[in-house]
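Engineer: Sequence and computational prediction follow.
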Amino acid sequence: MAKEIATTPYTDQRPGTSGLRKKVPVFQQRHYVENFVQSIFDCLEDYQGQTLVVGGDGRYYNREAIQTILKIAAANGFGRAVVGRGGILSTPAVSALIRSIKAFGGIVLSASHNPGGPDGDFGIKYNVANGGPAPEKVTDAIYARTREIASFKIEEAPDVDIDALGAAQIGAMRVEIVDSVENYAALMQTLFDFDRIRDAFRAGFTIKFDAMSAVTGPYASAILEGMLGAAPGSVMHGEPLPDFGGHHPDPNLVHAAHLYDLAMSAKAPDLCAASDGDGDRNLIIGRNRFVTPSDSLAILAANAHLAPGYKNGVAGIARSMPTSAAADRVAEKLGIGIYETPTGWKFFGNLLDAGLVTICGEESAGTGSNHVREKDGLWAVLLWLDVLAARKQSVDAIVREHWATYGRNYYSRHDYEEVEADGANALIKTLRDGLPSLKGKTFGALEVRDADDFAYHDPVDGSDSRNQGVRVMFADGSRIVYRLSGTGTAGATLRVYIERYEADPARQFVETQAALADLVALSREIAGIERFTKRNAPSVIT
């Protein structure tokens, strides 16, 4: 039986670039989840009788939130809910499932690469019918609704057994518990040459994939070891755990340093890879060769035609503004479009739906294609495997050949995590206020060609997004970008991106931080980073 329960608004439920993210105890507040979920449904139209997909990355509070969401969905008139067994669905798997069963939308429970556990992070994100994150006009409406909500509807019903495949009922809504991996694995088989990859494993190709005790474990185990024949034990930390086993499930060189060390050792497999908490990010390291996310995007775009699902080539490439321009050079050589968007996968959705692009990527280890409307960590690993099997070269050889053809974009991101928000905001404001005076300035051998606050005009729907990051661009093609991240839950995270292009093959093998040393120092000087953040060094360098 459905009830309407009075509630009072919370003032802190503004969705960020990837939904609403807070610490678990915040979500555990009375009616906090109910308010936000009801606000989502209040901003939707014509969903009565429709299908809603629900799933998450298995982090702490995932199961409790799913039960609440199902009961609210039933009370609000959804006719069917499809849930991954155990509440497990990776973010790309949610997108794939929405698209394949033509669901009205989906709710993803995840805080992506952020830590889990009782004192860790949690998140709720709404995805629309194309499988992608809700656009800003929808998230803005949801936030506005959260500030005025007075009641929510909820079905009084027992919890559903989400560990048993099959169907149940909540009020008039049918609840279907489905295999978390099956739909996604079937999609991957349409994109890649599984026989070719299987032959490579039979011939001795080796891989270590770290699922980081997060959502990708069941997918990687089923596909890499089960379907493709990688050696048993190729998948590490394959069981999703509510606290990710105490790991920080971010596949970067800090939190996956053990993979880097393995790849640089005498016992290195041919490929080391990892994914993050909700399965949408990736890490690629070949024997003695780390591949930056920006380079990975460019290399995959240049070689995608080798995979059956992309045999007709790439229509276009999209990258987030902070991502290096390596992909731009591939697009130019292929004679296809290149699109520079704000950070946030939702900005790629219109381009993908319009057929303007096939492959998209972000420097924060997110790469994907038009097969779903989310970035997809395991997809990126499978495409690398298919390219490696087709070319019969090592990761290092492919990277070197790519740089010789297109040039190398030296690139690094320096993160200042959990700094005081007031200081970080003051830093960005000071940078913005000083933009007019920066143009034409010289700093040693570097001359500022232009400086702006990036704004994006969507070529499909005509919408505009402003204040997306401060860019300082130099006459030699180098650049520094500053922006505040929208994915953290405490304080503020300042991200600083430093890039330099090198066309000369003889100068393409300098250590990255050494190649960027003058720009790194200048990035701190121009923004007054130490003064505003009280930090004399970044928390993480990638």
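Structural biologist: Right, received. Where do you want to start? Numbers count the residues shown, from 1 in each chain.

Engineer: all contacts plus neighbour counts: C-alpha atoms, from now on.
Structural biologist: Fine.

Engineer: show me where the stretch 151-300 of the chain has strands.
Structural biologist: Counting by DSSP state E, counting those that start in this stretch, one finds strands in the stretch 151-300 of the chain at the ranges 151-155, 166-170, 173-178, 207-210, 235-236, 271-275, 282-286, 289-291.

Engineer: which strands and helices sit next to the second one?
Structural biologist: In terms of contacts (3 or more CA pairs under 8 Å, 6 or more residues apart in numbering; DSSP states H and E), strand 166-170 is packed against helix 62-75, strand 173-178.

Engineer: list the buried ones in that strand?
Structural biologist: Residues of strand 166-170 classed as buried: 168, 170 (neighbour count, 16 or more other CA atoms under 10 Å).

Engineer: got a list of contacts for it?
Structural biologist: The contact list for strand 166-170 (CA atoms under 8 Å, 6 or more residues apart in numbering) reads 70, 71, 74, 155, 157, 160, 174, 175, 176, 177, 178.

Engineer: Could you check the angle it makes with strand 151-155?
Structural biologist: Interaxial angle, strand 166-170 versus strand 151-155 (axes from the mean of the first three to the mean of the last three CA atoms, to 10 degrees): 130 degrees.

Engineer: put this beside the first:
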Amino acid sequence: MGVLFGTDGVRGVANRELTPELAFRLGRAGAYVLAEKTGKKTVLVGRDTRASGDMLEAALVAGITSAGLNVCLLGVLPTPAVAFLTRARGAAGGIVISASHNPAEDNGIKFFGPDGYKLPDALEEEIENLVLGSMERIPSPTGAGVGRAYSCAEAVEEYLEHVRRIGPPTLKGMKIAVDCAHGAAYALAPTLLEGLGAKVIPLGVEPDGHNINDGCGSTKPHRLSLLVKETGADLGLAFDGDADRLIGVDGRGEVADGDVVIWGCARYLKAHRRLKEDTVVVTVMSNLGLKRALQAENIRVLETRVGDRYVLEAMLKSGACLGGEQSGHIIFLDHNTTGDGLITAMMLLRLLVETGQRLEDLNRSLVRYPQLLENVRVRDKGRVMQSPELLAAIEAEKARLGEEGRVLVRPSGTEPVIRVMVEALDPEKARSVLDSLVDVIRGIEEGGELAAAAQGSWS
């Protein structure tokens, strides 16, 4: 992982870490690298609803056009739509300005290659080296050689038509509550579902530039849950800020997370002989109950680190067409090159319509182990994770659970926290194990703070 690029592009607080100056350099360097690799001269740019998107888009476009490439402006559009359209339109690449499910003050810049996949590490490194070093070798054309920017609003329908074909022929008679997180799908999702005949009850469809993901969306489905129960909706669908994730809510108001969607779609695809290699890729965060249930259906389960890039890598290597995360970031490789909330919604609705199931039936059919998760804020993730005391505690708690559960302790890739997850058939034992590990981490952190304070007093 580089200095600028993390696991999902370049992110930071807009106008602080992610400045217009940095966006300009990223646009200029990215355009040069993409044009050099592909020989093509057009880049697609889309964004979510954050107020800072206007500022960053202007700077990014200036950088791209200064390198002599043209920009197709898609406007507010889901991240997966940019990935799809980049490939469908034969562009040199695509760029998304979004921080996904993060707060409104954050933003990010993510690149897609001409094939619609996120750029490989080597290309990100090449762009990063240019941005952080000298960009003298990047041409600065004048006159007719300067790139142009133009609107590509008509491309939205191209993406929507692709998504429509994946879903059921009709949703007539269904009442669906939809939470768009005041984000990129705020117009597309209701339009898509209403066009198929569903009665849509909207939530999170009034973006003001500052309310994206604020108490709503796939990471906070409680309001959608209440809305489903209050309105008698058949189900609810919750997207995140850039609509690459989907979380469901069944008719009882109970959350149906990514594990439930993967469970249903895996069996549906296998029944239709469309589950390639009879394999599903999940991450270490997926519930142990999902893994055992899939294996009982003779479906091979491959497990990766947390992060959609690792899921995708395993899918491409194994030939699997379905993979995803408990968070609702699910990849259907037969339909798109990245996680796509609208495609996931269409696949879920198709299986419900064709099988006659309700989402609550699907939700109940997956027997999950009780799972507890706690985030512990620390100053130095590396020091805590390498502590012999923590490593010994983890091994002791794993032995304590045996075959009846599991422990996962990992540093966050984006925040200064250690994530502790425990699953066990016995909820009380799970709580005891979790509390024990959290206490160990806090003890290590307090010891580090005391040591730092003592060193400061002697310096």
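Structural biologist: Yes, it's here. None of these values were measured; they are calculated from a predicted model.

Engineer: From the structure, what's the count of residues near the counterpart of residue 57 of the second structure in the first structure?
Structural biologist: By TM-score structural alignment, residue 57 of the second structure lines up with residue 66 in the first structure. By other CA atoms under 10 Å, 24 other residues sit near residue 66 of the first structure.

Engineer: Also the one 5 residues further on?
Structural biologist: Using other CA under 10 Å, the number of residues around residue 71 of the first structure comes to 24.

Engineer: Report the contact partners of it.
Structural biologist: Shown in contact with residue 71 of the first structure (CA under 8 Å, 6+ apart): 154, 155, 156, 157, 170.

Engineer: rerun at 7 Å
Structural biologist: 154, 155, 170 (CA atoms under 7 Å, 6 or more residues apart in numbering).

Engineer: returning to that earlier point: what separates the match of residue 57 of the second structure from residue 149 of the first structure, distance-wise?
Structural biologist: 21 Å (CA to CA, to the nearest Å).

Engineer: ditto for residue 216 of the first structure
Structural biologist: With distances taken as CA to CA, residue 216 of the first structure is found 36 Å from residue 149 of the first structure.

Engineer: ok, those two, which is more surrounded?
Structural biologist: Shown here are residue 216 of the first structure and residue 149; by other CA under 10 Å, residue 216 has more neighbours (34 against 18).

Engineer: how far does stretch 29-49 of the second structure stretch from start to finish?
Structural biologist: Stretch 29-49 of the second structure stretches 25 Å from its first residue to its last (CA to CA).

Engineer: Buried ones in that stretch, by neighbour count?
Structural biologist: Residues 29-35, 40-49 are the ones in stretch 29-49 of the second structure that count as buried (16+ other CA under 10 Å).

Engineer: Stretch 341-354 of the second structure now?
Structural biologist: Using 16+ other CA under 10 Å as the test for burial, stretch 341-354 of the second structure gives 341-353.

Engineer: With respect to residue 447 of the second structure, which of the residues you listed is nearest?
Structural biologist: Closest approach between these and residue 447 of the second structure, by CA to CA: residue 341, at 43.4 Å.

Engineer: Give the aligned equivalent of that closest one in the first structure.
Structural biologist: Aligning on TM-score structural alignment places residue 341 of the second structure opposite residue 377 in the first structure.

Engineer: Quick check: that match touching residue 273?
Structural biologist: No. If you go by CA atoms under 7 Å, residue 377 of the first structure and residue 273 don't touch, sitting 9.3 Å apart.

Engineer: Next, show the common contact partners of the two.
Structural biologist: residue 282.

Engineer: Would you mind giving the strands of the stretch 151-300 of the first structure as CSV with distance to residue 529 of the first structure added?
Structural biologist: Output for the strands of the stretch 151-300 of the first structure, formatted as CSV (distance: least, CA to CA, whole Å):
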stretch, distance to residue 529 of the first structure
strand 151-155, 45
strand 166-170, 53
strand 173-178, 49
strand 207-210, 34
strand 235-236, 38
strand 271-275, 31
strand 282-286, 28
strand 289-291, 28
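
Engineer: follow-up on the earlier one: now, of the contacts of strand 166-170 of the first structure, which are buried?
Structural biologist: 70, 71, 74, 155, 160, 174, 175, 176, 177, 178.

Engineer: Now render these as TSV, adding distance to residue 120 of the first structure.
Structural biologist: Below are those laid out as TSV (distance: CA to CA, whole Å):
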residue	distance to residue 120 of the first structure
70	23
71	25
74	29
155	29
160	25
174	32
175	29
176	29
177	27
178	28
